[in-house]
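In: here is a sequence with its predicted model. Questions after.
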Amino acid sequence: MPRPAIFVTRKLPPDVEARLSRDYDAALSRADSLPSRETILAGATGKDGLLVTVTDRIDGDLIRALPETVRVIATFSVGYDHIDITAAKARGIAVTNTPDVLTDATAEIALLLMLGAARNATSAIATLRSGQWKNWAPTGMLGMEITGNRLGILGLGRIGRATAHRARAFGMEIHYHNRRRLDPKDEAGANYHADIESLFRVSNVLSLHCASTPETRRIVNRETIALLPDNAVVVNTARGDIVDDDALIEALASGRLAAAGLDVFANEPNLDPRYLDLPNAFLLPHLGSATRETRNAMGFRALDNLDAFFAGQTPRDLLTA
C-alpha cells in the first residue's frame, strides 16, 4: 500500500524528519520560512494530512478550503488556539497536539524568566556589555529575591505544577487559580483561590500558565494589574494574548510593577517594540520548548498520533473527539 502523504509546514529536527521520510511520503520544508495561506493550500494538494506548527494560522476559512484528501492535522505544539477545531470537526478532519513532552523545558524557562526579571538582569547585562560597569556598588543594580516570596500561578496544569515544584526549592509559597480546584495530591500544598482577584492580590510573582481562550485573553490588564502587590513581577510562558500589552508596558514604565519576564508575545515575532526599551523587561524569543530533547519529543509525539490515525486507531492526543 502507498504510504500516507503528509505536507510539513516548517523544518523539523533531523531525527524527526528522518522518521517522517521513512514512514510517510513527506513533503518537507526546506526554506523554513513562515508559510502563507496559499503555500499551505498548495502544499496540501493531494496530501492525506498536514503536520503544522504553532506559527501556522489554520483558521476556519483555510480548513474549509483544504482538499478533500486531507483527513488529519497534527500540530507540533501543546497549544492549539491557532487551529479552528470546530471547523475541523465539521469537515471530519482529526486534529492532534503534543502535550506532556515540553512540560519540564517550559518550566525551566519560567524559572529563568522569574530570576532574570526579579534580579534586574536586562539592565545588568546591558551595563556589562556596553562597558559601563566600572565597579561594584552597594546600591548598584538591585533586584528582588524570589526566595520566600509568594508565587501566584494562573493555571496549575502540567507546566504550572512543574514550575511550582521548582519554585518550592526557592522556598516560595505557592498560590494558584484554576477553573476547578485540584485534588490535594496535585496541589502539593498550594493555596487555592476561587477567583483571580484573590490570587492577584497575594502574588509577589505572577506566573501565567493558562490556555488562550476568549475568557483569558487580556486577563492581565489595567484592572487586574492594579490588584497585584507593589513591585510585583509578571512572568508569561503561556500565550502572548493573555496580556494587554498597553497595560503591562504602562505598569513597567511607571514602576507600578518591578519587572516582567516574557517568553511569548501577541503577534509574535512582531512584539510591541516598546518592550525593547524597558530595562525592567526580561525578554526571550519563545524559548519555552527550545531544547534538543524536547523538540525531538514533540516531533515523535506528533508522529505517534499520525501513526495511530493511519492505522485506524484513536490518536492519543485527539482534539476533535
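Out: Okay, I see it. All values derive from a computational prediction rather than experimental measurement.
In: only C-alpha atoms for contact and neighbour calcs from this point on.
Out: Noted.
In: any idea which residue is closest to the centre of the protein?
Out: Ranked by distance to the mean C-alpha position of the chain (CA atoms, centre = their mean), the top residue is Ala238 at 3.8 Å.
In: leaving aside the residues next to it on the chain, what's closest to that one?
Out: Leaving aside its sequence neighbours, Ala238 sits nearest to His209 (CA to CA, 6 or more residues apart in numbering; 5.0 Å).
In: any idea how far that neighbour is from Asp272?
Out: In this view, His209 and Asp272 are 21 Å apart by CA to CA, to the nearest Å.
In: compare neighbour counts for those two and give me the winner.
Out: A count of neighbours by other CA atoms under 10 Å puts His209 above the other of His209 and Asp272, at 25 against 14.
In: can I assume that one is in contact with Arg158?
Out: No - between His209 and Arg158 there is no contact, the gap being 9.1 Å when judged by CA atoms under 8 Å.
In: coming back round to it: roughly how far apart are the residue nearest to Ala238 and Ala226?
Out: For His209, the distance to Ala226 - CA to CA - is 20 Å.
In: all strands for the stretch 151-300 of the chain, in order.
Out: 173-177, 191-192, 205-208, 232-236, 257-262, 281-283 (DSSP state E, counting those that start in this stretch).
In: want to compare, so here's the second one:
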Amino acid sequence: MKNVFITRKIDEKVISRLSEQFNVDFWPHEDQVCPREELLKQAKRCNALLTMLSDQVNAELLDQGGDDLEIVANLAVGYDNIEVEEAKKRGVMITNTPDVLTDTTADLAFSLLMASARRIVESDRYIKDGNWKSWSPYLLAGKDIHHKTLGIVGMGNIGQAVAQRAKGFDMDILYHTRSRKKEAEEKYNAKHAELDELLTKSDFVLCLAPLTEQTKGMLGSEQFKKMKKSAILINAGRGPVVDEEALIEALKNGEIAGAGLDVFDKEPIDKDHPLLSLANVVAVPHIGSASVETRFAMMDLCAENIINVLSGKDPVTPVK
C-alpha cells in the first residue's frame, strides 16, 4: 500500500477515507506546526503529503521525496508556501482547495469590514471593561457602510463574492486586478480602476491579492497617503502584500482611519506586535475559511485529490 502523511490532525472521517486505500500517518496535533525534521522524514517514505500553509514545500523537501512522492495536496487555496516550479521539475503534482471556501472567506472579509467600520471590537471591550456609564450622541460612533465605495484589490472568486455582499448594502464597487472581469462588471456594476484611482476614491479598500513577487509590499507608505483619511483597509488575502511598518505609521498618523486584518507578514503574529496595540485595528488569526463546514470540505477535497493521483487518475484541482 502507498503511504500518506498529513501534517496536522484533521477530521477523522477524512483520515478514515484515506485509510481505506493507503497507510496513513499524521502529526497528532491540531494547533502545532509539524516539525521540519518530521516532515522531511515523512517525505522520504511517503507517496502523498497533505500540507498546511505553515509547511514549506521547497526543493529540499521535494528531493527527500525522490521518485516516490507523487502529490502534495495543500489545505488552502493559496500556495505561496510551495515552490511549484521545483515540484514540476520533479514530476510532483501540487493541488489546492479553490471554490469550496469562496463564500466562507467572503463572509469573513465583509464581517471584518463591518466590525472595523462600526467599531464592534472596541465596543465589546468597552462594555466588558465596565466603562459604559451613560448614553451619549457620539459614543463609539463608527462609519456607515451603506452607499459607500468599496475598492477590491484582487477580483477573483472571493472578490466577486464580496462584491455580491456589498451590493446588498448599496455600495459602489471599484476593483483592480491584472485582467478585467467583464462578467463582474455587468453583474455587480463594478468598475475597473487603476490602483491609484481605487485608493483615492474608496472608503474601504479590501486586499485579496495573491502573494507574488509583483504584489509583495504593494500597499505601502505611498499608497496609504493616497487613501482617504476616513478610509479603512481590510486585508483578507496575504499578509506580506501589505507593508506592516508603513501601515502602523499610517494608522498612528491618521493617514487612514482603521484596519481589519485576517493575515499578517509573519504568522502567528506576536501578542506584543505594535499593530495589536492600536484601538483602530481589528485583528483575527487567519480564519478566512474557518467554518466547520468549509474546513471539512477543504480536507475532503485534499483527500479526493490524493486518492485520484495515487490511483493514476487526474486530480480535481491541480495547481497549474
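Out: Sure, I can see it. All values reported here derive from a predicted model rather than from experimental measurement.
In: give me the TM-score for these two chains.
Out: Once superposed, the chains reach a TM-score of 0.95 (TM-score structural alignment, normalised by the length of the second structure), with 317 aligned residues with a CA RMSD of 1.5 Å.
In: that older thread, need the strands of the stretch 151-300 of the first structure in CSV (columns: distance to Pro13 of the first structure).
Out: Shown next, in CSV, are the strands of the stretch 151-300 of the first structure (distance: least, CA to CA, whole Å):
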stretch, distance to Pro13 of the first structure
strand 173-177, 35
strand 191-192, 39
strand 205-208, 28
strand 232-236, 26
strand 257-262, 25
strand 281-283, 25
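In: could I get the ones you listed as a markdown table with mean neighbour count and distance to Glu250 of the first structure?
Out: Converted to a markdown table, the strands of the stretch 151-300 of the first structure look like this (neighbours: other CA atoms under 10 Å; distance: least, CA to CA, whole Å):
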| stretch | mean neighbour count | distance to Glu250 of the first structure |
| --- | --- | --- |
| strand 173-177 | 24 | 25 |
| strand 191-192 | 17 | 29 |
| strand 205-208 | 26 | 17 |
| strand 232-236 | 27 | 13 |
| strand 257-262 | 27 | 9 |
| strand 281-283 | 25 | 12 |
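In: quick one: closest of these to Gly92 of the first structure.
Out: Proximity to Gly92 of the first structure (CA to CA) singles out strand 205-208 among those, at 33.3 Å.
In: still on that earlier bit, quick one, what contacts the residue nearest to Ala238 of the first structure?
Out: Ile153, Leu154, Gly155, Leu156, Gly157, Ile159, Gly160, Asn236, Thr237, Ala238 (CA atoms under 8 Å, 6 or more residues apart in numbering).
In: of all pairs in these, which one is the farthest apart?
Out: Going by CA to CA, the pair spanning those furthest: Gly157 and Asn236, at 14.4 Å.
In: can you pull the contacts of the residue lying farthest from the centre of the second structure?
Out: Most distant residue from the mean C-alpha position of the second structure: Ser134, 39.3 Å away (CA atoms, centre = their mean). For Ser134 of the second structure, no residue meets the contact criterion (CA under 8 Å, 6+ apart).
In: residue in the first structure paired with it?
Out: Using TM-score structural alignment to pair residues, one finds that Ser134 of the second structure aligns to Asn135 in the first structure.
In: helix, strand, or coil at that match?
Out: The three-state assignment at Asn135 of the first structure reads coil, by DSSP: H, G, I helix; E, B strand; the rest coil.
In: distance check, it against Leu128 of the first structure.
Out: Distance from Asn135 of the first structure to Leu128 of the first structure, by CA to CA: 11 Å.
In: hang on, isn't Asp196 of the second structure packed against Lys226?
Out: Yes - contact criterion CA under 8 Å: Asp196 of the second structure and Lys226 qualify, at 7.1 Å.
In: of those two, give the one with the bigger neighbour count.
Out: Per other CA under 10 Å, whichever of Asp196 of the second structure and Lys226 has more neighbours is Lys226, with 16 against 13.
In: excluding chain neighbours, what is closest to the more buried one?
Out: Thr200 (5.4 Å).
In: quick one: the helix or strand encompassing Asp307 of the first structure aligns where in the second structure?
Out: Element membership for Asp307 of the first structure (DSSP states H and E) is helix 292-310. Aligned by TM-score structural alignment, helix 292-310 of the first structure falls on residues 292-310 of the second structure.
In: that stretch vs the first structure, average distance?
Out: Overlaying the first structure shows stretch 292-310 of the second structure at a mean distance of 1.1 Å from the equivalent residues (mean CA distance after the TM-score superposition for the first structure).
In: got the buried residues for that stretch?
Out: Using 16 or more other CA atoms under 10 Å as the test for burial, stretch 292-310 of the second structure gives 294-307, 309-310.
In: just how off-centre is that stretch within its chain?
Out: 18 Å (CA atoms, centre = their mean, to the nearest Å).
In: got it, and stretch 153-163 of the first structure?
Out: The answer for stretch 153-163 of the first structure is 12 Å, by CA atoms, centre = their mean.
In: what about it, how long is it end to end?
Out: Termini of stretch 153-163 of the first structure sit 9 Å apart (CA to CA).
In: contacting residues around it?
Out: 100, 103-104, 106-108, 110-111, 164, 174-178, 186-187, 196, 206-211.
In: so what secondary structure elements neighbour the helix holding Asp307 of the first structure?
Out: Judged by 3 or more CA pairs under 8 Å, 6 or more residues apart in numbering; DSSP states H and E, helix 292-310 of the first structure is in contact with helix 14-23, strand 72-76.
In: right, and the helix or strand after the last one?
Out: Tracing the chain past strand 72-76 of the first structure, the next element assigned as helix or strand by DSSP H and E is helix 85-91.
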